[in-house]
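> okay, sequence plus prediction incoming.
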Amino acid sequence: MLKIARINFKKCVLSLPRPYLLPARPTPFTLDFICILIIRIINVSIDEPKWQIWKKHMGTEKFYKTLAQIAVMLKNGKVLGLPTESVYGLSCIIQKAAVEKVIALKQRDLKKGFIVLSGDISHLLALIDTEKLNEKQLEILSQRQDKPTTWVVPVKHEYRWLTGDFGTIAVRLTDHPLLKELTITLGCAIISTSANLSNQPPATSYDKVQHYFGDQLDYIHPQQNFIAAKPSRVINLISNEVLRD
C-alpha cells in the first residue's frame, strides 16, 4: 500500500505548481520523504485528486511563494510589518542587529522586553528556562488556547538580552496561519511587537502601519479581510497573575 502511495504522490509532487520552498529537481529520496511525510502526518486519502489534496492541505501556490519571500527577508535581518491574531506587529528574527532595528523604529524603551512567538512549541521551549517550570505548567504552555494568550515565563540566561529589566520572557504559541507556517518554515521563533511608535495606539491595519513607518519597513503584509481585535491576554505562568486581559 505504501509503495503504491509513494508512486502516486511522486507523480503528484512532480506535476504540481512548485512553491519556492521545494528543490528545483527533487531527488528520489526527497520525493520518498515527502510522500511518507504527507501520508503519515496529514493522513489524506490517496484516492483524492492530486490538486484537491494539494489545495486542501498545503494552501495555494501564491501563499507559499509569499511565505518563502518573507522567510528570506527575515533570515536577512529585515524588519517586517505582519498581521497577528489581534493587531499588526513588527517582526524580525531573534538576532541582536535585527532587534536593535525594531527598537529604533519604535523609539522603544530598552527596559521593555519583547513578545516572542511561534507555531511550534519546541521553538519557544528553546528560549525558556524549563527547569523552573513543573510538568503541569509545561503542559499548559503547550496547549492551544481559546483566545490568543501570551505567557510570561523564566528565560534562559543566553536570551536575557531580549527581556529588558525582567528575568522573564513573554512567549505565545500562535495559530495565525501566516505566522504559524512562517515560523515552522524558518525553524525558529520570531519577535512580534505591536506596530506603533512608543506610547501610540497599535496599528490595526496595513494603512496604519504605513502611516507610522512609511518606507522604513522592508515589507508590510497586506492580509485580506484583516479584522483587528484586542491584543493578546498576558498571564504569568508561574503565579497565574493576569497582567493584561
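Sure, I can see it.
> C-alpha from now on. contacts and neighbour counts both.
Fine.
> how close does the residue most central in space within the chain sit to Leu82?
Taking C-alpha atoms, centre = their mean, the centroid of the chain lies closest to Leu179, which sits 3.2 Å from it. Distance of Leu179 to Leu82, given as C-alpha to C-alpha, to the nearest Å: 8 Å.
> one step back: does the residue nearest to the centre of the chain belong to a helix, a strand or coil?
What DSSP: H, G, I helix; E, B strand; the rest coil gives for Leu179 is helix.
> got a list of what it touches?
Remark: with contacts taken as C-alpha atoms under 8 Å, 6 or more residues apart in numbering, Leu179 is in contact with Thr84, Ser118, Gly119.
> switch to 10 Å and redo it
By C-alpha atoms under 10 Å, 6 or more residues apart in numbering, the contact set of Leu179 is 67, 82-85, 91, 117-119, 173, 185, 189-190, 192.
> so which of those residues belong to helices?
Of the positions in these, Leu67, Thr185 sit in helices, assigned by DSSP state H.
> in strands, which of the contacts of Leu179 fall?
Leu82, Pro83, Ser91, Leu117, Ser118, Leu173, Ile190, Ser192 (DSSP state E).
> want to compare, so here's the second one:
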Amino acid sequence: MLNMDDAAALLRAGRVVVFPTETFFGVGCLATHAGAVDEVYRVKRRAHRLALPVIVGHVDQLSQVAVPMGPVAEDLARRFWPGPLSILLPAAPGVPAPLTGGTGRVAVRLTPHPVARELCLLAGGPLVASSANISGRPAVTCAADLDPELLAEVAGVLDLPPAPPGGLPSTLVAVLDGADDGTGGMIGSGAPRLRVLRAGAVPAQALRDAGYVVE
C-alpha cells in the first residue's frame, strides 16, 4: 500500500494508481499526461471512444483541462461542488485527445473526498478518476475487493480513510446549446437547460429544484 507522498510522486512520474473517491475506488493518473491516460485505458480494458472522468482538488486546477466555464456551468459548480456532479466542459488546448474520447470535451468534478482532493493537490493537477475495475466488472468500495488482474497493472494502491461509500456513480450533465456558449456568454433566455448524460448520485430532481430545465 502507498502513502500519500509516494502516490503523488508516482502520479507526477506518469504512473497509474488506485485511490478512494466519494463513490468507489478510482484508478487514475495525471489527466495532462498523455501516456498515462493511454495506460488507464489499457489497464481497464476500456474502449477509447469512452471518455474518462476527471477530478480536481481545487477549482484553480480546472484551467489545466478545460476552457473557462460559462455562467451556467459556473452556477452548477457553485451549487453542487464539491460533490458527485460531473460537468461536461470544452477541453483546454493541449489536453490529451484520448481523455475526451474524441469528443473535445472533458467531464470534470470537484471531488469532496478529502484523500482524493489532497492527492490532486500534491500531484499538481487534475486526475483521471475512473472506477477501479476492469470494464464491465463491479466497482468496489473496499481495497481488499480490488480485482487482482487490475492490481497487477497499476503502480500501487492508496487506501486511506474515509472508505468510499458506494451507492450511485457521479451524475454527468451537459449544458445544452442555447443555455451557455461554453466560453462565458449566455446565449439563450429563460431557465438554463441541462441534459443528464449519466444518472447518478445527484438526482435530476435536485437539478430541477435548483432552477434548471432537465432534458
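Thanks, I have the structure now. Only a predicted model underlies this, so the values are computations on that prediction, with no experimental measurement involved.
> ok, back up a step: just the buried subset of the ones in strands among the contacts of Leu179 of the first structure, please.
With burial judged by 16 or more other C-alpha atoms under 10 Å, the buried subset of these is Leu82, Pro83, Ser91, Leu117, Ser118, Leu173, Ile190, Ser192.
> isn't Ile103 of the first structure up against Asp109?
Yes. Counting by C-alpha atoms under 10 Å, Asp109 is a contact partner of Ile103 of the first structure at 7.6 Å.
> who has more neighbours, the two?
Set Ile103 of the first structure next to Asp109 and count neighbours by other C-alpha atoms under 10 Å: Ile103 wins out with 17 against 11.
> ok, the counterpart of that one in the second structure to Val56 of the second structure distance?
Under the alignment by TM-score structural alignment, Ile103 of the first structure pairs with Tyr41 in the second structure. According to C-alpha to C-alpha, Tyr41 of the second structure stands 20 Å off from Val56 of the second structure.
> before we move on, the earlier item: overlap in contacts of Leu179 and Leu82 of the first structure?
Shared contacts of Leu179 of the first structure and Leu82, defined by C-alpha under 10 Å, 6+ apart, are found at Ser91, Ser192.
> mutual contacts of Ile103 and Asp109 of the first structure, please.
Ser198.
> returning to what we had before: tell me which of the contacts of Leu179 of the first structure is nearest to Gln145 of the first structure?
Ranked by distance to Gln145 of the first structure (C-alpha to C-alpha), the contacts of Leu179 of the first structure are led by Leu173 at 8.8 Å.
> number of residues surrounding the aligned residue in the first structure for Leu122 of the second structure?
Under the alignment by TM-score structural alignment, Leu122 of the second structure pairs with Thr185 in the first structure. The tally of other residues near Thr185 of the first structure (other C-alpha under 10 Å) stands at 14.
> ok so, going back, farthest-apart pair in the buried ones among the ones in strands among the contacts of Leu179 of the first structure, please.
Taking C-alpha to C-alpha, the two most distant members of those are Leu82 and Leu173; they sit 16.0 Å apart.
> show me where the second structure has helices.
Using DSSP H, helices in the second structure cover 4-12, 34-44, 71-80, 114-123, 148-151, 204-209.
> reformat those as a markdown table; add distance to Ala163 of the second structure.
Output for the helices of the second structure, formatted as a markdown table (distance: least, C-alpha to C-alpha, whole Å):
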| stretch | distance to Ala163 of the second structure |
| --- | --- |
| helix 4-12 | 15 |
| helix 34-44 | 21 |
| helix 71-80 | 21 |
| helix 114-123 | 10 |
| helix 148-151 | 18 |
| helix 204-209 | 25 |
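> and of those helices, who's closest to Ile87 of the second structure?
With distances scored as C-alpha to C-alpha, the stretch of those nearest to Ile87 of the second structure is helix 71-80 (7.3 Å).
> for the closest one, give me the average deviation versus the first structure.
Helix 71-80 of the second structure differs from its equivalent in the first structure by a mean of 3.4 Å after superposition (mean C-alpha distance after the TM-score superposition for the first structure).
> what packs against that helix?
Secondary-structure packing of helix 71-80 of the second structure (3 or more C-alpha pairs under 10 Å, 6 or more residues apart in numbering; DSSP states H and E): strand 85-90, strand 105-110, strand 171-175, strand 193-198, helix 204-209.
> kindly calculate the angle that it makes with strand 105-110.
30 degrees (axes from the mean of the first three to the mean of the last three C-alpha atoms, to 10 degrees).
> all set now, cheers.
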